[in-house]
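Predicted model follows, preceded by the sequence.
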Amino acid sequence: MSKSFDVIIAGGGAAGFFTAINIAETNPKLKVAILERGKEVLSKVRISGGGRCNVTHACFIPNDLVKFYPRGEKELKGPFNQFCSGDTIEWFERHGVELKIEDDGRMFPVTDSSQTIIDCFLETSKKLGIQILMGESIQSLYRADSHWKIETNKEVFLADKLVMATGSNPKMWDMLEELGHTIVSPVPSLFTFNIKDSRIKDLMGVSAIATVKVKGTKLEASGPLLITHWGMSGPAILRVSAWGARELFTKNYQFTLQVNWLNDMDADECDEVLKSLKHEHAKKTVSKKSPFDFPNRLWESLVTASGIDIETRWADLTRNQLQALAAQLTNGEFQVNGKSTFKDEFVTAGGVDLKEVNFKTMESKRVEKLYFAGEVLNIDAITGGFNFQNAWTSGFIAAKSIVEEQNI
């Protein structure tokens, strides 16, 4: 015996719930169900932002917002003009969740708890009569003449429309491929770099504003860099990992990272600064205090790496030592040997080919009455609330077009 719905949403994550709620609020007559393969829903929401849920980012201009998406920049311009970060804030406030902006632009619920978002979604879904069915692992998808037939490990569902909000799920991508979609093969995005190097060996927790480049490529990013016990992390590293997701995959995560600890100062400028310091601080010990805006421990390590004895005074620095120090400061080379996942926020580059989706409606161009929301598509962003914003925007547009088509 099969169960019939107007709309079935595959995937009980952020995009799935947002789509379902927006459908049911706009047209309460529609019978909507969420199918979730796991034992609980919204698990990624729970762990995001260290358990606080980084809901969105305080970037309110669509043309600026798209620049945070290594994949999806061009395609998201139209959607963000329909539903952007400001609309997200308003939507959550309307549903009783107030958000706050932090110094770096990230936005969280004022409660600092992801449970606030989960409760909001679950309570709203319950009020709207959305059926949430867990432990339903989809085994096959079939489009008959007038409806979808969805077989799970437990039962059979029929639906007029199907929304795929299944995230980075290879099994679902395989099924979509069978339906005629092209899947861009997945590779990791947002990861940290494994580096074993004496210069950073005992500096865990030290951070600096730096510019990093992958040698021999165009990959470059600036921002906070954090030294960890396994290598390097922080926004600068994560940006390079996101934009370089495919290129670094082909290198098997073995490459040379060039670090400019002085951010935008080049070697010649640095050389001039060091020469003036040699005169100004002639009697002072070089390694004692960093003359630049980064921690003393890092300065001491780079001084030692330049072949300068720990007791050497500025006046005694040789020309070669000054040049070696300038090179360490502005173009230190570090061998990267592998990667580590960034916290629990695993993000994948890959998914449904964007050319096969109508971004005005989020409907498939290949299969009628099939819609997409969230990371099932080949869209991903850097860390900071941007991946969730894609989930809200794509879910909102899918819901809107489903309701409009239903009303025709």
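Cool, the structure landed.

Please make it C-alpha for all contacts and neighbour counts, starting now.
Noted.

Next one: the residue in the chain sticking out farthest from the centre from residue 302, what distance?
Most distant from the centre of the chain: residue 283, at 48.8 Å, with distances by Cα atoms, centre = their mean. As judged by Cα to Cα, to the nearest Å, residue 283 and residue 302 stand 20 Å apart.

here comes the other one, which I'd like you to weigh against the first:
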Amino acid sequence: MNANYDVIIIGGGAAGFFTAINIAENNPKVKIAILERGKEVLSKVRISGGGRCNVTHACFIPNELVKFYPRGEKELKGPFHQFCSGDTIEWFEKHGVELKIEEDGRMFPVSDSSQTIIDCFQLATKKLGIDVLTGQSVQSLFQGEGYWKIETTQEHYKTSKIVMATGSNPKMWEMLQALGHSVIAPVPSLFTFNIKDPRIKDLMGVSAMATIKVKNTRLNASGPLLITHWGMSGPGILRLSAWGARELFAKNYQFVLQVNWLNDKDFEETAELLRELKTEHAKKIVVKKSPFDFPNRLWESLATASGISVETKWADVSRKQLNDLAEQLVNGQFQVNGKSTFKEEFVTAGGIDLKEINFKTMESKILPDLYFAGEILNIDAITGGFNFQNAWTGGFIVAKNFSN
């Protein structure tokens, strides 16, 4: 049996639904289907942002927004001028979902539930008569004269246009490679670092602002660093992992991480500061209270690592101990052995080569009537709603340029 559609969207995730809804709203007579290989649609939306769905980020200037994308920065400038975070807020408001901005700029539905976004999408697809078909694992794609044929495990479909919104699905990348597209090999992005080190062994849950650097590379980042039972996490680490995705993969996630717990201070300044503290607080016990803006437990751990015992007073600290402590504070070296996935938000760097996409329309330059939206492309961002924004923008542009 054959089923005919004007446009078929492969992938029932955020990008797929958003594209389908926008095409249908612009072209009410068009017959649209979403094909999803799994039993459920929008499963990544459900778990994103800890189940609250981090819809976008409160960064409203396209040229600023692109800076959050290690891959895709240059290519997204034009698209973001067409549909940016402000447009996302407006779109969801128009569809009955109000968003709110949190302190760090992340935006969530006011309901604090990803179900609100899922309901919004499912209601819209129903109202617009879009067929949402699950259990449809695509087995083959064939392009004829002015049409596409799609074979799934359940059915054969014929359509004028296809939108690929399959995220990081290796099988679909292989299929598109066979049709002539190039794929940048995927590697993990947004991951945390596995570190076994006595200095952080009992500090699980301690968080501090830090500047971090991968030794002997140009990779560096700043931001909150969180100590976990397996090593280090937090926005600073995730940012470094995103920008260093390929380089750290090449190192097999074995490298030395340099941590500056004082951010903008160097060794000389810090050593001078510690000498002043030695004079000012001569009678006080060193490990008792952190003189810096980070937790006492971390201070105690770094002081101990510098050979300063728990009873030592400032007056009794030797020059060598002071220098060792200054080194621990601004250039602590931690051996990283491997990585862990950040929550369930698995993001990859890699996908369809961006040179093969027309970013004015999101159409393939290689195969006419084939469009792309979301993470199937070699675009990824740091955590904070940016990956979703890429999906919304891509879907909007596909829909805007759709003509039957």
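Done, it's in. Source: prediction; values computed, not measured.

about what we covered before: nearest spatial neighbour of the residue farthest from the centre of structure 1, skipping sequence neighbours?
residue 313 (5.8 Å; Cα to Cα, 6 or more residues apart in numbering).

neighbours around residue 20 of structure 2, how many?
If you count neighbours by other Cα atoms under 10 Å, residue 20 of structure 2 ends up with 29.

so where do the helices sit in structure 2?
14-26, 43-51, 62-65, 77-82, 85-94, 114-127, 170-178, 235-243, 245-250, 267-280, 296-305, 319-331, 386-400 (DSSP state H).

mind putting these in CSV, distance to residue 348 of structure 2 included?
Shown next, in CSV, are these (distance: least, Cα to Cα, whole Å):
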stretch, distance to residue 348 of structure 2
helix 14-26, 16
helix 43-51, 14
helix 62-65, 19
helix 77-82, 21
helix 85-94, 22
helix 114-127, 22
helix 170-178, 11
helix 235-243, 9
helix 245-250, 8
helix 267-280, 37
helix 296-305, 33
helix 319-331, 30
helix 386-400, 11
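
Looking at those, spot the one closest to residue 356 of structure 2.
helix 170-178 (11.8 Å; Cα to Cα).

other SSEs contacting that closest one?
Applying 3 or more Cα pairs under 8 Å, 6 or more residues apart in numbering; DSSP states H and E, we find helix 170-178 of structure 2 packed against no helix or strand.

Show me which positions of that helix end up buried.
In terms of neighbour count (16 or more other Cα atoms under 10 Å), helix 170-178 of structure 2 has its buried residues at 172-173, 176.

which one of those is nearest residue 46 of structure 2?
Residue 46 of structure 2 lies nearest to residue 172 out of the buried residues of helix 170-178 of structure 2, by Cα to Cα, at 22.6 Å.

ok, and the closest non-adjacent residue to that closest one?
residue 166 (7.3 Å).

same deal with residue 396 of structure 1?
Closest to residue 396 of structure 1 by Cα to Cα, 6+ apart is residue 19, at 5.8 Å.

what do you get for residue 43 of structure 1?
Once flanking residues are discounted, residue 43 of structure 1 sits nearest to residue 13: 7.1 Å by Cα to Cα, 6+ apart.

Residue 19 of structure 1 -> structure 2?
With TM-score structural alignment defining the correspondence, residue 19 of structure 1 maps onto residue 19 in structure 2.

could you check the distance from that match over to residue 128 of structure 2?
Counting by Cα to Cα - residue 19 of structure 2 and residue 128 of structure 2 are separated by 13 Å.

Settle it for me: which of the two has more neighbours?
Using other Cα under 10 Å, the more surrounded residue of residue 19 of structure 2 and residue 128 is residue 19, with 27 against 20.
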